[in-house]
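[1] Return atomic coordinates for the entry below.
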Amino acid sequence: MHPAVGSARNAVRASLEEAGWPSRILVACSGGPDSLALSAAVAHFARRGRIPAPGGGSHPLEAGAVVVDHQLQEGSGEVARTTARVLAELGLEPVRVVAVEVQLAGEGPEAAARSARHAALLAEATERGADAVLLGHTLDDQAEQVLLGLARGSGPRALGAMRRVRGRFVRPFLGLRRADTLDVCVAEGLEPWFDPTNEDPTFMRSRVRSAIMPFLEAELGPGVAEGLARTASLLGADADYLDDEARRAYTALAEVGPQGAEVGPQGAVLRRVVLDADSLRALPSALRGRVLSLAVTELGGQPTFERLGAVERLLDRRGSAGPIEVPGRVSAYREPRRKGARRSEPYGRLVLVSHR
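    So this is what the prediction gives:
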């Protein structure tokens, strides 16, 4: 057995153990080398109906596959159907081709395609009673994601990038290189499809993959991709901890409508979140911004770095009382001091209101 095939199968087994040994899974496959190699590794266990556990014993396993046709390229339907036939020959059952409509308005084509694809995969998983959907992202994808996040000035959650298990999505190959998946395809006699957009310089990720990462490896020496992926792992663990702490603080501080909800134009009742300003100000900065982000998200808004900073400045006793507008039709303001209060007395609470 080729070493890459063994590594791929071990990666699948380890990821399913981390996911709690789901007995019914789906593999998302585009026909590219990464997802095709993943499909072959999963099919090895699915044909036997069980997957061995460390230390002995085994767990039942049923595995199907989904091929998402984004309909963005000429001939994409034929590529999807050919991929589905290969997956069925590998022993995955059932195999479904799902065509999606990618809504390009409001976000870039890559993000829009990802949103449509993930929605379709989750819908298929729900319909078939699957506990997990396996995706073929590799260590190289992880490194590229971190590099893109650094270029955009992202925080630790974005730099933490992809996790091996998050919700129903499982990514077994985050410890394998893209070259390993090509080796698996060769060893298994599979002919992958190569997406032409991966070489299209119109897309930033394609430029990172084809030009920037090779340049960094040439100038800084080997190991750049592994270093970036390690950064993602470390920051992801930190971000998880801070997010958990922020959720605890938010639960303790937030008063969420409808109690005390405000009345807007035409008598509409507006949902709102009220936070005690002094308690919020006392939080460490790393938690304060996260708590504000949770409040905005609670009301259906889209927290951004700049707007959250403006909301946080409302806590400054000398600053404006607002309102501050946040994307998603959310506004924030600081209540004034009570009438007749001394200058030494604190300002009122921080209020975020949804105008939906």
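
[2] CA only for contacts and neighbour counts going forward, please
    Will do.

[3] Going by neighbour count, which residues in stretch 64-71 are buried?
    G64, A65, V66, V67, V68, D69, H70 (16 or more other Cα atoms under 10 Å).

[4] I'd like those residues written out as TSV, with secondary structure and distance to L275 added.
    What follows is the buried residues of stretch 64-71, written out as TSV (DSSP: H, G, I helix; E, B strand; the rest coil; distance: Cα to Cα, whole Å):
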residue	secondary structure	distance to L275
G64	strand	47
A65	strand	46
V66	strand	44
V67	strand	46
V68	strand	43
D69	strand	45
H70	coil	43
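
[5] To check against the first, give me the structure of this:
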Amino acid sequence: MYSAIMKRAIGEMRRSLEGQGFRMQSRIFSQHGRHEAAEDAPLMLVACSGGRDSLALAYCASIVCPMLGLRCGAVIVDHNIQRGSGAVAQKAADQCTSMGLTPVSVVSIRVQKSRAGEEADARDARYAAIVECAKRTGASAVLLAHTLDDQAETIIMGLMRSTGTQALAGMPAVSIKGDVRFIRPLLKLRRADTTQLCTVAGLEWWDDPTNGDGVAFSQRLPPEYPLRSRIRHDLVPFLDDFVGGDATALLTGNVRQAREDTEFLDASARDLAARSLHEASCDCDRKTLELSVEPLRTQHAALRKRVIVIALNRLGIPVSSRNVESIDGLIADWHGQGEVNLPLGFSANRQSNVIHLCKDGGHANR
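    As a prediction, this is how the structure comes out:
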């Protein structure tokens, strides 16, 4: 007999998979008993860190995937940042194997430092390793263990970084990175739920020193701790006290509506970008993009600015609201102003009805 939280978690997992087309592979899987998935059945790959959330996800996947006739494996990424990380990764792999997951891969990586900071660098390196593993194993999708608590923290971080309506939309239930589909089946569960699931299943989880619970977090975290950790252990409890209730529920209450609005605007912006954004040659011998002003000039600012973000992303230029506003001024408030200086040596220059995005400052004098 499954507990109430186990039934709920299984239901969420099943709805997530079936919603992505991973339905029961054969009628035989509706019959009692355990049946082996076919060798060519879709493979679900659990991204497991050894923490409570990802172990709970692996446990649920080990139950639901066989119900549907799907194969289920796991990938564990060892970032080699903290002492003993190899042992933590191996223990996570052993627990996934004991649940019947196969294949189980431990991928050791070295995180390259950049101006983005260690947290962002580790995330980028982790996703790159997971994408490579998914392609190597032929996985149909990767399962991520983000919960409703993670969703609330992501919304707060987005609001702090001024990402507009995208911040309110939080993390999507499904996303694509490097042509690999990522699914988040636990977005409606809480961290307390995953803790309970691991306890019931007898799983021993590992707490990242900057993310765990207990005495270490009974006082304010020092500023050098990752932003997400300070939000989790300082800000969210303060907000709970301030509102006299569950701040996480309040923050995530309108995620679905915000996500639908954002997806509509993003799709419309992609269509507009296809008509107005073009690659071009330039004397600087580097990748150059041109924005045609005419298709953009009469569009709503929400769409214009999204097209600008698409352009900056294609060139690998860090996005800031100030730069987006300045480039939008070249479109909607053109009065002969000079170039807009952008990070990494890029600039935006308007000549006639075309805005050039490149590293060749000579555009301004043509």
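
[6] can you give me the strands for the stretch 1-150 of structure 2?
    With DSSP state E, counting those that start in this stretch as the criterion, the stretch 1-150 of structure 2 has strands at 43-47, 71-78, 104-108, 141-143.

[7] so where is the second one in structure 1?
    What it means is strand 71-78 of structure 2. Counting by TM-score structural alignment, strand 71-78 of structure 2 falls onto residues 62-69 of structure 1.

[8] what does the matching stretch contact?
    With contact meaning Cα atoms under 8 Å, 6 or more residues apart in numbering, stretch 62-69 of structure 1 is reached by 23-30, 39, 42-43, 46, 49-50, 76-77, 80, 83-84, 87, 92-100, 117, 120-121, 124.

[9] let's see 7 Å
    Residues outside stretch 62-69 of structure 1 that contact it (Cα atoms under 7 Å, 6 or more residues apart in numbering) are 23-30, 46, 49, 76-77, 80, 84, 92-100, 117.

[10] Mark which of the residues you listed are buried, thanks.
    Buried, going by 16+ other Cα under 10 Å: 23-30, 46, 77, 80, 84, 92-93, 95-100, 117, out of the contacts of stretch 62-69 of structure 1.

[11] Dump the strands of the stretch 1-150 of structure 2 to TSV, plus distance to R256 of structure 2.
    Shown next, in TSV, are the strands of the stretch 1-150 of structure 2 (distance: least, Cα to Cα, whole Å):
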stretch	distance to R256 of structure 2
strand 43-47	24
strand 71-78	28
strand 104-108	33
strand 141-143	20
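
[12] Among those, which comes closest to W205 of structure 2?
    Nearest of the strands of the stretch 1-150 of structure 2 to W205 of structure 2, taken as Cα to Cα: strand 71-78 at 13.5 Å.

[13] now the angle from that closest one to strand 104-108?
    20 degrees (axes from the mean of the first three to the mean of the last three Cα atoms, to 10 degrees).

[14] which residues of structure 1 does the longest helix seen in structure 2 align to?
    For structure 2, the longest helix by residue count, based on DSSP state H, is helix 255-276. Alignment of helix 255-276 of structure 2 against structure 1: residues 232-253, by TM-score structural alignment.

[15] Let me see the contact set for the counterpart of R281 of structure 1 in structure 2.
    Residue pairing (TM-score structural alignment): R281 of structure 1 is matched to R297 of structure 2. Contacts of R297 of structure 2 were listed using Cα under 7 Å, 6+ apart, and they are I331, A332.

[16] still on that earlier bit, and which of the buried residues of stretch 64-71 of structure 1 is nearest to R356 of structure 1?
    The shortest approach to R356 of structure 1 among the buried residues of stretch 64-71 of structure 1 belongs to H70, at 31.5 Å (Cα to Cα).

[17] which ones are touching that closest one?
    By Cα under 7 Å, 6+ apart, the contact list for H70 of structure 1 reads A99, V100, E101, V102, A113.

[18] how close does the match of helix 255-276 of structure 2 sit to structure 2?
    Per the superposition on structure 2, stretch 232-253 of structure 1 and its aligned residues are separated by 1.6 Å on average (mean Cα distance after the TM-score superposition for structure 1).

[19] Can you point out the buried residues in that stretch?
    Residues of stretch 232-253 of structure 1 classed as buried by neighbour count (16+ other Cα under 10 Å): A232, S233, L235, G236, A239, L242, D243, A246, A249, Y250, L253.

[20] Out of these, which is nearest to P60 of structure 1?
    S233 (29.8 Å).

[21] That closest one and A158 touch, don't they?
    No. If you go by Cα atoms under 7 Å, S233 of structure 1 and A158 don't touch, sitting 11.4 Å apart.

[22] What is the neighbour count of I63 of structure 2?
    For I63 of structure 2, the count of nearby residues is 16 (other Cα atoms under 10 Å).

[23] From L45 of structure 2, how far out is it?
    Look at I63 of structure 2 and L45 of structure 2: by Cα to Cα, to the nearest Å, they are 14 Å apart.

[24] count of neighbours near the residue in structure 2 that S293 of structure 1 lines up against?
    Mapped onto structure 2 by TM-score structural alignment, S293 of structure 1 lines up with V309. Neighbour count for V309 of structure 2, taken as other Cα under 10 Å: 20.

[25] contacting residues for V224 of structure 1?
    For V224 of structure 1, the contacting residues are E217, by Cα under 7 Å, 6+ apart.

[26] re earlier: any chance of a markdown table for the buried residues of stretch 64-71 of structure 1, columns distance to R178 of structure 1?
    Shown next, in a markdown table, are those (distance: Cα to Cα, whole Å):
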| residue | distance to R178 of structure 1 |
| --- | --- |
| G64 | 23 |
| A65 | 21 |
| V66 | 21 |
| V67 | 20 |
| V68 | 21 |
| D69 | 22 |
| H70 | 23 |
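
[27] which position in structure 2 aligns with G189 of structure 1?
    Using TM-score structural alignment, G189 of structure 1 lines up with G202 in structure 2.
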